[in-house]
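Novice: Okay, sequence plus prediction incoming.
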Amino acid sequence: MRDLKIFLAASAAAVGVAGALVAPAHAQETTSTIRGNVTSNGQPVAGAQVKVTHVPTGTVSNAVTDSSGGFTAAGLRVGGPYTVEVIASGYTTSTVTDIQTAVGQTFALPVELAQEGEAIVVTASLVRGAGNISAGPANVMTAEEISKIASVNRDIRDIAARDPFATLDTSQTTGRQVSFAGQNPRFNRFTVDGVPITDSFGLNPDALPSRRGPVPLDSIGQFETKVAPYDIREGFFQGGVSNAILKSGTNEFHGTAFYTFSSDELTGKKTKSYILNPTGRIVQPNFTSKDFGAEISGPIIKDKLFFMIAAERVRAARPVAFGTQEDNAGTPVIGARDADLERITQIAQDRYGYDPGGILRSDGDKDDRVVAKIDANLSDTQRVSLTGLYTKDELNVSTTTGTRDLGLESNAYRKPNKMKAGIVNWNADWTDRFSTEARALYKTYDSGQFPLMGRSAQMSICAAPASDRNTGGAVTTNVSTVCPTGTPQFVLGAGGRASPTSLKSAPGVVRSRPS
């Protein structure tokens, strides 16, 4: 008889400006399973008592082997270490230690009992045939492995990019993005503790609701990526799915902290000369970049109630590379001169009363992320967790970029994201073969595009020294509509969309369904 596991998933769907839309969630696994067979001299041992203990929290799951010697402990916390103790009448007690489980996977554990002698204790790595079994191609990284990844940006995409099917694209001006198996990055799905935490409106480069991901890297216990899962519960994506399982508190206090700093004083100002920069000197505007955060976890009530809190703040405003030949941060627009910019700005202000702004100096990168989690062992068979998420970020983006076009401040827009979410996860084991898991999500998400210098039409000013239009004001048919080849353009106004756009995703009705 196969083990029966009922899964209940609940999710609040996005409510846009046009009206409310409610949909059931496509859920990810958040737990692990230990499944084993108990034998003696090749024969199954029925009726053996199996005790599975999560050592860091003291959480215990009990099972009894069936007629074939099989047992299953489902709905377990991911990670470990676990200890499995097998007791059967007429046999010596056998204990397997240091079992490490992976999210969404089953740890296969064969146990051999001896009929006489002292109790046997062995580590899982020495048991032949023991190990995690994945249902489909998956890549799972533990907290220790994540801590060893070099991520200058503290971006969760650096973790997802470790998947063999993933490609990290850093060429987009709107931000970094990850593509799985060659699919459009917006077709990905991102989940936290099994529920979707994604970009509700499709304004970001990929499925993430913020620039670097909604949770600090130090808060992640395991990170899973998949492209073709077999599980019927996993859907609603065409590229890949990333699932971040947050850390939980244990019976011991743990904590981490970090601080990084950079500035123009630590950045080189000279390179080898090249066509666009014959002097090799780079003008670095003044800037500072700071990134700091901390994570702490531990017990509130030993063996019963645990907490984890993590926060991270980024103030990493970086210079925008594009500028005139005389004033740039690494990428001069060919032919663009300070004198032309000054003249265009003066005419716009004096004749039309319009301020086009100057060169966009900084991307204004800001990012705040906070997560808190409470785990409670209600009993040996009941466990519940409450998770709260908060993220807020902002970036200045130039609408026009290129080696022949220089977009001014009025041609740029501010791109903010703000998200609040609450997750409830309840796990229960009713019998050895029947367990349930229920989740609920509450989420609000605000995003938009706001011109840096107010609403206006977009104008392209050609910097050609002479015009082919006549001076009498008559409209002719033999005039150019584009700049001559090799002549730069200065682009004013229409930062982002033609008008400010703000989109809000409000909490909707929660639905659940079995799968």
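Specialist: Ah, there it is.
Novice: only C-alpha atoms for contact and neighbour calcs from this point on.
Specialist: Fine.
Novice: mind listing the helices for the stretch 101-250 of the chain?
Specialist: 143-147, 157-160 (DSSP state H, counting those that start in this stretch).
Novice: Export those as a markdown table, with columns for distance to Gly90.
Specialist: Shown next, in a markdown table, are the helices of the stretch 101-250 of the chain (distance: least, Cα to Cα, whole Å):
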| stretch | distance to Gly90 |
| --- | --- |
| helix 143-147 | 41 |
| helix 157-160 | 49 |
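Novice: Deepest-packed of those helices, please.
Specialist: Burial of the helices of the stretch 101-250 of the chain is given as mean neighbour count (mean count of other Cα atoms under 10 Å); helix 157-160 ranks first at a mean of 22.
Novice: Now find how far off-centre that helix is within its chain.
Specialist: Here the centre of helix 157-160 is set off from its chain's centre by 8 Å, with Cα atoms, centre = their mean, to the nearest Å.
Novice: Contacts for it next, please.
Specialist: 146, 149, 151, 166, 168, 176-178, 212-213, 223, 225, 242 (Cα atoms under 8 Å, 6 or more residues apart in numbering).
Novice: Please compare the first structure with the one that follows:
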Amino acid sequence: MNRLILPGLAACALIAPAAVRAQAVTGAIRGEVTAARGPVARVEVVIEHSPTGTRSRTTADALGAFLMTGLRAGGPYILTIAAPGFETYSVSGIMLAAGAPLRLPIRLAAQQELLVTVETLRATRLSAGPMTLYDPAEIAGVASVRREIRYVARRDPLVDSFVRAGPAGVGGLSVDGVRLAGAHGPVSFDAIGQLAVKMAPYDVSEAPGGTIDAVLRSGGNAFSGTAFVSSAVDRDGVGYGAFLSGPVARDRLFFALAHERLENDRASLGSAGRDSRYSAKIDWNAAEGQRAALSYIHHDFAPRDGAGGWRAGETTDAAALHLNSDWSTRLSTQAQFTYRRIERVSGASVTAARAQAMGGVVAAHLQLGRHALKAVLGYERETIRIAPVSLPGVVRAGDHAASHYSAGVQDSWDADPALNITYGLRLDARRISGQARSVVQPRISATWRPRKRLTLRGGAGLFTQTGLQMPGDPMLEPVGAPIAFDPGSRLPSLWKSSLSLDYVMDLGPFGDGWRLGTDIVYAAVRRDPLFPDHADALTAVARIATEFDFGLAANVAYIRHDVQDGDPAQAAHPRFTDDVRSTIKFALDYAHAFVADYKTRLSLFGEWRSFRPCVTTCVSSSIWGWAPPDRRALGVDLHIDQDLPLSLVRGGRLKLFADVENVFADRHSGARIGVRSAF
């Protein structure tokens, strides 16, 4: 589960600019059907989503190759192949990642019916750039008093506590394809079906060089739900929330609803004064090969300042409509239409802004033998209105508008059963007041699995962002940070390249399944209004992870940073803000049922960093607070929960839980305890 993300080279806490991008909210499967004598042509391939009973089918071509797109992220799925002259072949336990196609090698047998699990196959996830996935079970074990997405994302190596914006790092947060502000998290933990942290998404559907993409949970044929009540121990804060999902019409129409509210009456800088989150999602199987999903998000966030007053307020409303269509065994399309409205007001009367955007992206997939071709077209209209400000020269008041255009073509080629090469071009353009600026971005990546235990991934490409930067909370962003409203301003862009190695090792008496890996990532700014041309970053990580049969999972990663940004505002400090030299991140997760099947879970996450203090005007350098030069800091978060029976509901459970942040720290610590029911 360990991958890396490069911390950004952009200003602290700016809202990530919007870009026309088709955040992948669905999964895909491709493969090749063979037998002892070679490819098996014209066989039917059927995949079924177990929670909903949704089936998709296609027919392999003359080379035995097949491609299925637009599938719900997650799973589990069961894939079945019935070919004349062969016994039925089934693969169970398939889990799909949004935006990372799974390639399955299928080998039929003439005399034996086969039922295998995906773990026994040489299945390969085609994501050449480093990417970490978190499912609901992993998210449930994250200690977070504020229940914010950034607490999940920072478990990835090299995601710092305050997730940076900008083209060199994390380009912001998307939920069901809608680009949203910051990484505080506009949705409840319980509403997230899958969270992906991507450092270098080389697919031409992606514009920013790094993203956090969340996919909302969908309903299934069985009703399920949770509810919780909690208290923030040291902040006089209460919280409550609920999640409910199920069928409206079995096998056809499903819903999922979530609400969460956290309150805090005690003034504490960085603690939420009021945080209210709503989300809703409808999934519709209109016909075989025709699927639609509609989602809506509302978020109201208002933290307090150190004096007990309201520091700022932010309200977000967003909606997304996704249409997934299979037109033939070779051609499929995905259409995505999004809307967002973000209003931000500063309690200090420094800035007041409202951003609104509406647009859409259409992607077409065509399979030609071992080549999976993709074409992408997108458009978005964005407007930002800024009220008069009390600090002249920070931002320009008035209405600002821009049109964003995107196009891309890509070929994903299975050169042989062990090697996939993907290459393509993406064009992004922005038009403001009749003036247009554009960037052409070439990209290439490869995934090679020469042995079942060894996988090599790598790639290189150019990335950009075309969106307007909305002014944020002035207490958290550098004074005088430029806002990209100048029609003649150049589009920021940078080159990124990465190389990753993963190996599964058998350590004999210590067990099999030890996952060892390393990642090397390099980013070089080509042009950026905020930074000089020589800004670059080199990051390396070494990681190891394993799981034991008695319920313990463990991982540790060592990260070495070498970042040079030449911040023009701090000429005496040419290195990155929060100059982190080395980082060690580690996690332990233990779950065991001591009584019947009522589990006890203990999840621990720690981070040790060697760094220099924040050198720009940011108020808070990290969750660990201020530090003298060359300080070494250790932070440990702890989550504990215990299952109990709930006799009022069939199959129901109660769960007592506690989250403790910075267990060994005197400052910037926190705790939340509560009870959760589930059915």
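Specialist: That came through, no problem. Please read these numbers as outputs of a predicted model, since none were measured by experiment.
Novice: For the two chains, what TM-score is obtained?
Specialist: The TM-score (TM-score structural alignment, normalised by the length of the first structure) is 0.63; 349 aligned residues with a Cα RMSD of 2.5 Å.
Novice: sorry, back to before: and Phe261 of the first structure, which of the helices of the stretch 101-250 of the first structure is closest to it?
Specialist: Among these, the nearest to Phe261 of the first structure by Cα to Cα is helix 143-147 (18.7 Å).
Novice: What residues in the second structure pair up with the closest one?
Specialist: Using TM-score structural alignment, the residues of the second structure aligned to helix 143-147 of the first structure are 136-140.
Novice: residues in contact with the matching stretch?
Specialist: Counting by Cα under 8 Å, 6+ apart, Val152, Phe189, Asp190, Ile192, Gly193, Gln194 sit against stretch 136-140 of the second structure.
Novice: Stretch 298-309 of the first structure now?
Specialist: 57-59, 219, 247-254, 295-297, 370-378.
Novice: mind listing the strands for the stretch 451-600 of the second structure?
Specialist: Using DSSP state E, counting those that start in this stretch, the strands of the stretch 451-600 of the second structure run over 454-464, 493-505, 514-527, 536-547, 552-564, 580-595, 598-611.
Novice: Packing partners of the very next helix or strand once past the last one?
Specialist: Past strand 598-611 of the second structure, heading to the C-terminal end, the next element that is a helix or strand (DSSP states H and E) is strand 631-645. Where contact means 3 or more Cα pairs under 8 Å, 6 or more residues apart in numbering; DSSP states H and E, strand 631-645 of the second structure is packed against strand 598-611, strand 653-661.
Novice: Would you tell me which of the helices of the stretch 101-250 of the first structure gets closest to Met419 of the first structure?
Specialist: Using Cα to Cα, the helices of the stretch 101-250 of the first structure put helix 157-160 closest to Met419 of the first structure, at 18.2 Å.
Novice: In the second structure, what range does the closest one match?
Specialist: Using TM-score structural alignment, helix 157-160 of the first structure pairs with 150-153 in the second structure.
Novice: mean deviation (superposed) between that stretch and the first structure, please.
Specialist: For stretch 150-153 of the second structure, the mean deviation from the first structure after alignment is 0.8 Å (mean Cα distance after the TM-score superposition for the first structure).
Novice: Tyr77 of the second structure maps to what in the first structure?
Specialist: In the first structure, Tyr77 of the second structure lands on Tyr82 (TM-score structural alignment).
Novice: on that earlier part again, in strands only, show me the contacts of helix 157-160 of the first structure.
Specialist: Those of those mapping onto strands are Ala166, Leu168, Gln177, Val178, Phe223, Thr225, Ser242, per DSSP state E.
Novice: tally of neighbours for Leu378 of the first structure?
Specialist: Neighbourhood size, Leu378 of the first structure [other Cα atoms under 10 Å]: 12.
Novice: So what does it match up with in the second structure?
Specialist: Using TM-score structural alignment, Leu378 of the first structure lines up with Ala286 in the second structure.
Novice: residues touching its match, list them.
Specialist: Arg252, Ala292.
Novice: What number of residues are in the vicinity of the match of Tyr77 of the second structure?
Specialist: 25.
Novice: got it, and Gly606 of the second structure?
Specialist: 19.
Novice: Now it. Nearest residue, chain neighbours left out?
Specialist: Val636 (4.2 Å; Cα to Cα, 6 or more residues apart in numbering).
Novice: Can you give me the neighbour number for that neighbour?
Specialist: 20.
Novice: Check whether it really touches Ser603, as I assumed.
Specialist: No. Val636 of the second structure lies out of contact with Ser603 (Cα atoms under 8 Å); the separation is 10.6 Å.
Novice: Alignment lookup: Asp291 of the first structure to the second structure.
Specialist: So, by TM-score structural alignment, Asp291 of the first structure is matched to Gly239.
Novice: got JSON lines for the helices and strands packed on strand 631-645 of the second structure, with distance to Leu253 of the second structure too?
Specialist: Below are those laid out as JSON lines (distance: least, Cα to Cα, whole Å):
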{"stretch": "strand 598-611", "distance to Leu253 of the second structure": "33"}
{"stretch": "strand 653-661", "distance to Leu253 of the second structure": "27"}
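Novice: Of those strands, which stretch is the most buried?
Specialist: strand 653-661 (a mean of 21).
Novice: so what secondary structure elements neighbour that strand?
Specialist: Using 3+ Cα pairs under 8 Å, 6+ apart, strand 653-661 of the second structure sits against strand 631-645, strand 670-678.
Novice: So which bit of the first structure is it matched to?
Specialist: Using TM-score structural alignment, strand 653-661 of the second structure lines up with nothing in the first structure.
Novice: contacts for that strand?
Specialist: So strand 653-661 of the second structure is contacted by 143-145, 636-646, 669-679 (Cα under 8 Å, 6+ apart).
Novice: So Lys373 of the first structure sits against Ile245, correct?
Specialist: No. Checked against Cα under 8 Å, the pair Lys373 of the first structure and Ile245 is beyond contact range at 11.3 Å.
Novice: residue boundaries of the strands in the stretch 301-450 of the second structure?
Specialist: Going by DSSP E, counting those that start in this stretch, the stretch 301-450 of the second structure shows strands at 312-326, 331-346, 352-368, 371-386, 398-416, 419-432, 435-451.
Novice: Much appreciated, bye for now.
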